[in-house]
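*Asks:* pasted the sequence and its predicted model underneath.
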Amino acid sequence: MDSVVIATGRWLYDGTAPMTVRIVRLDYDFWYAVGEANGDLDPDESPRLNADGYLFYVRHRPGWSDESEHFWPDSQGFATLEEAIAAAESAVPTAVTWRRHDQG
């Protein structure tokens, strides 16, 4: 399963402490996979990937990169990068400055 950091944002906590937020692209529906592993899916449930076979998730918590520990999102999955960015921005009190990464 593929996870890629698509965008990294920086915002200021309390006006002084820089904080990071990431948008991660997965080639699977994270929350569907959790439900499947736990046996909690409805019989008619299916993954809700976008037309390209991806979902975008917000990650606010520090300590994760696409090379280290297992990814755990801080959001639902979004069909577009723009929707994920909007969700990330609505969850923090100050403006976010974004750097987009090569989407490979």
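*Replies:* Good, I have the coordinates.

*Asks:* only C-alpha atoms from now on, for both contacts and neighbour counts.
*Replies:* Noted.

*Asks:* residues contacting the residue nearest to the spatial centre of the chain?
*Replies:* Closest residue to the average C-alpha location of the chain: residue 57 at 1.8 Å, with C-alpha atoms, centre = their mean. Neighbouring residues of residue 57 by C-alpha atoms under 8 Å, 6 or more residues apart in numbering: 23, 24, 25, 26, 73, 74, 75, 76, 77, 78, 84.

*Asks:* report how many residues lie close to the closest residue to the fourth one other than its chain neighbours.
*Replies:* Beyond its immediate neighbours in the sequence, the residue positioned closest to residue 26 (C-alpha to C-alpha, 6 or more residues apart in numbering) is residue 3, lying 4.6 Å away. Residue crowding around residue 3 was assessed by other C-alpha atoms under 10 Å; the count is 18.

*Asks:* tell me if the residue nearest to the centre of the chain really is in a strand.
*Replies:* Yes: applying DSSP: H, G, I helix; E, B strand; the rest coil, one finds residue 57 inside a strand.

*Asks:* included below, for side-by-side comparison, is a second structure:
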Amino acid sequence: METIVATGTWMYDGVAPTTVRVVMLDYDFWHALGEAEDDLDVDESPELNADGRLYYVRHRPGWPDGERTFWPDSQGFDTLEEAVAAAESAVPGPIRWQ
């Protein structure tokens, strides 16, 4: 299940407000994709934190409000703090968190 745990806005090209979200998943997105595409090594397993979750960042345009399709722009992070820091370093300006 996906849960949006942080939302903010940054200015794309300095003029277009763009939403950034941190999403918590109870599965390893990239592992699940590899599994669905039958593209995993025999010994690969999901890499989840101690709570069985990972946090992913979406900072690029293209995920409209109300749309349930999520595709991350990042690796999975063990903590919300790590994901927020990754989001802030991925965009060329400050993020205004709500």
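*Replies:* Ah, there it is. Since this is a predicted model, take the numbers as computed values, not measurements.

*Asks:* which stretches of the second structure form helices?
*Replies:* With helices called from DSSP state H, the second structure shows them at 29-36, 80-90.

*Asks:* hey, which of those helices is tucked in deepest?
*Replies:* helix 80-90 (a mean of 17; mean count of other C-alpha atoms under 10 Å).

*Asks:* mean distance of that helix to its aligned residues in the first structure, please.
*Replies:* Once superposed with the first structure, the aligned residues differ from helix 80-90 of the second structure by a mean of 0.8 Å; criterion: mean C-alpha distance after the TM-score superposition for the first structure.

*Asks:* who does that helix touch, helix- and strand-wise?
*Replies:* strand 16-25, strand 54-58 (3 or more C-alpha pairs under 8 Å, 6 or more residues apart in numbering; DSSP states H and E).

*Asks:* between the ones you listed, which one is nearest to residue 68 of the second structure?
*Replies:* Among those, strand 16-25 comes nearest to residue 68 of the second structure, with 11.5 Å by C-alpha to C-alpha.

*Asks:* coming back round to it: looking at the helices of the second structure, spot the one closest to residue 17 of the second structure.
*Replies:* From those, taking C-alpha to C-alpha, the stretch that ends up closest is helix 80-90, at 14.8 Å.

*Asks:* how far does that closest one sit from its chain's centre?
*Replies:* 9 Å (C-alpha atoms, centre = their mean, to the nearest Å).

*Asks:* same thing with stretch 33-46 of the second structure?
*Replies:* Stretch 33-46 of the second structure sits 20 Å away from the centroid of its parent chain (C-alpha atoms, centre = their mean).

*Asks:* and for stretch 62-72 of the second structure?
*Replies:* On C-alpha atoms, centre = their mean, the centre of stretch 62-72 of the second structure falls 11 Å from the chain's centre.

*Asks:* ditto for stretch 59-69 of the first structure
*Replies:* On C-alpha atoms, centre = their mean, the centre of stretch 59-69 of the first structure falls 11 Å from that of its chain.

*Asks:* could you list the buried residues of that stretch?
*Replies:* By 16 or more other C-alpha atoms under 10 Å, the buried positions in stretch 59-69 of the first structure come out as 59, 60.
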